[in-house]
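Q: return atomic coordinates for the entry below.
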Amino acid sequence: MSPAILFLTFIIVQRLSELVIAKRNTARLMAEGAREIGAAHYPAMVAMHTAWIAALVVFGWQNPVSLPWLMIFAVLQGLRLWILTTLGPRWTTRIIITDTPLVNAGPFRYLRHPNYTLVVAEIIVAPMVLGLVWVAVLWTILNAAMLFVRIRAENAGLAPHRD
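A: Coordinates of the predicted model:
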């Protein structure tokens, strides 16, 4: 199996695994009385990320892998793990508002939205691993538009919980 195919397989398996975890966490949080906000834009976000992965596969599966970009991607995965473990069962791909205090540990001590920051970096770095500059540029623009909507919705939902 080529390095590009291994890299792409990792991304696909990781994202599918995260969707399973997110679905389980969302169901539990909702059963405990949480509420979802921003649900209307969620299908567009899923479609955007799915199209990003499809573009990586279609245009990158035969490309050489850039080791410097791959090392940056590996560092990002360490940050992803830090974010996910800090949020634990509160992590989800949806905007779920609970009546519990906001998380102020781990990367949340430094950034209000570390997961969004990470995803911005991944949307740039993963295509660069495969030399797909245009994918990095196009999806950075699309993601910026999505985050404009999503972060506004999340901030509005979390405002009552901020100190």
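Q: please count neighbours and contacts with C-alpha atoms only from this point.
A: Fine.
Q: tell me where the protein has helices.
A: Under the criterion DSSP state H, helices of the chain are mapped to 3-31, 42-60, 67-87, 114-129, 133-158.
Q: so which of those is the most surrounded?
A: Highest mean neighbour count of those: helix 114-129, a mean of 19 (counted as mean count of other Cα atoms under 10 Å).
Q: helix 133-158 and that helix, what's the angle between them?
A: Here helix 114-129 points in a direction 170 degrees away from that of helix 133-158 (axes from the mean of the first three to the mean of the last three Cα atoms, to 10 degrees).
Q: can you tell me what sits against helix 114-129?
A: Helix 114-129 is touched from outside by 56, 60, 65-70, 72-73, 76, 79-80, 83, 107-108, 133, 135-137, 139-140, 143, 147, with contacts defined as Cα atoms under 8 Å, 6 or more residues apart in numbering.
Q: and for comparison, fold this next one:
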Amino acid sequence: MSSEALYVVLVVLVGLERLAEVAVSRRNAAWAFERGGVESGRGHFPVMVVLHVGLLVGCVVEVLVADRPFVPALGWTMLALVLASQVVRWWCIASLGRQWNTRVIVVPGLPLVRSGPYRFLPHPNYLVVVIEGAALPLVHGAWVTAVVFSVANAALLTVRIRAEERALTAAVAA
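A: This is a model prediction of the structure:
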């Protein structure tokens, strides 16, 4: 099997992982709304979805159309980062439990989670997204996708983190 085919399989697997996240997120959103959860930052959510789908599509299209090579030293290192990102992402999800969501939904009265990776960073999942957004394309040399996603994601995360911080601060103050 060619390196391109193996890379497409990797990107598809990451896409399937994202679908698993969506399922968890929907279940957690229903749980949160049943307990009075309040959603914030709805405006940026569709942009986030398009950006993340664009990452997956861009990875495949750039590698196949631009004939990007697999460079072993870079590719294997980036694959290790992609795999580590998945581990940390699910550590974040497990640590937040029912409070984890792809959307910004805060249930008033619940304490902030300060366990797991949240002991070390306020937003570890966003660090994972940053690392994975650069690493996944670079597994097979899709450097344009890595740059475009990283720049767009930096702008999105600026909006997203501000919205989340405002929502958490309001919930804690209430």
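Q: what's the TM-score here?
A: The TM-score (TM-score structural alignment, normalised by the length of structure 1) is 0.92; 162 aligned residues with a Cα RMSD of 1.6 Å.
Q: what do we get in structure 2 for Arg80 of structure 1?
A: The alignment partner of Arg80 of structure 1 in structure 2, by TM-score structural alignment, is Arg89.
Q: now do the contacts for that match.
A: 125, 128.
Q: so for structure 2, the centremost residue is which one?
A: The C-alpha lying nearest the average C-alpha coordinate of structure 2 belongs to Val129 (Cα atoms, centre = their mean; 4.2 Å).
Q: residue in structure 1 matching it?
A: Structural correspondence for Val129 of structure 2 with respect to structure 1 (TM-score structural alignment): Val119.
Q: aligned counterpart of Ala20 of structure 2 in structure 1, please.
A: Counting by TM-score structural alignment, which is the criterion used here, Ala20 of structure 2 corresponds to Ser17 in structure 1.
Q: can you check Asn101 of structure 2 too?
A: Asn101 of structure 2 is assigned Thr92 in structure 1 as its aligned equivalent, the criterion being TM-score structural alignment.
Q: pull the number of nearby residues for that match.
A: 21 (other Cα atoms under 10 Å).
Q: you'd agree it is up against Lys23?
A: Yes. With contact defined as Cα atoms under 8 Å, Thr92 of structure 1 and Lys23 form a contacting pair (7.1 Å).
Q: how close does Pro69 of structure 2 sit to Tyr7 of structure 2?
A: Between Pro69 of structure 2 and Tyr7 of structure 2 the distance, using Cα to Cα, to the nearest Å, works out to 11 Å.
Q: show me whatever sits in contact with both of those two.
A: When contacts are counted by Cα under 8 Å, 6+ apart, Pro69 of structure 2 and Tyr7 are jointly contacted by His140.
Q: aligned to Glu154 of structure 1, what sits in structure 2?
A: Matched by TM-score structural alignment, Glu154 of structure 1 corresponds to Glu164 in structure 2.
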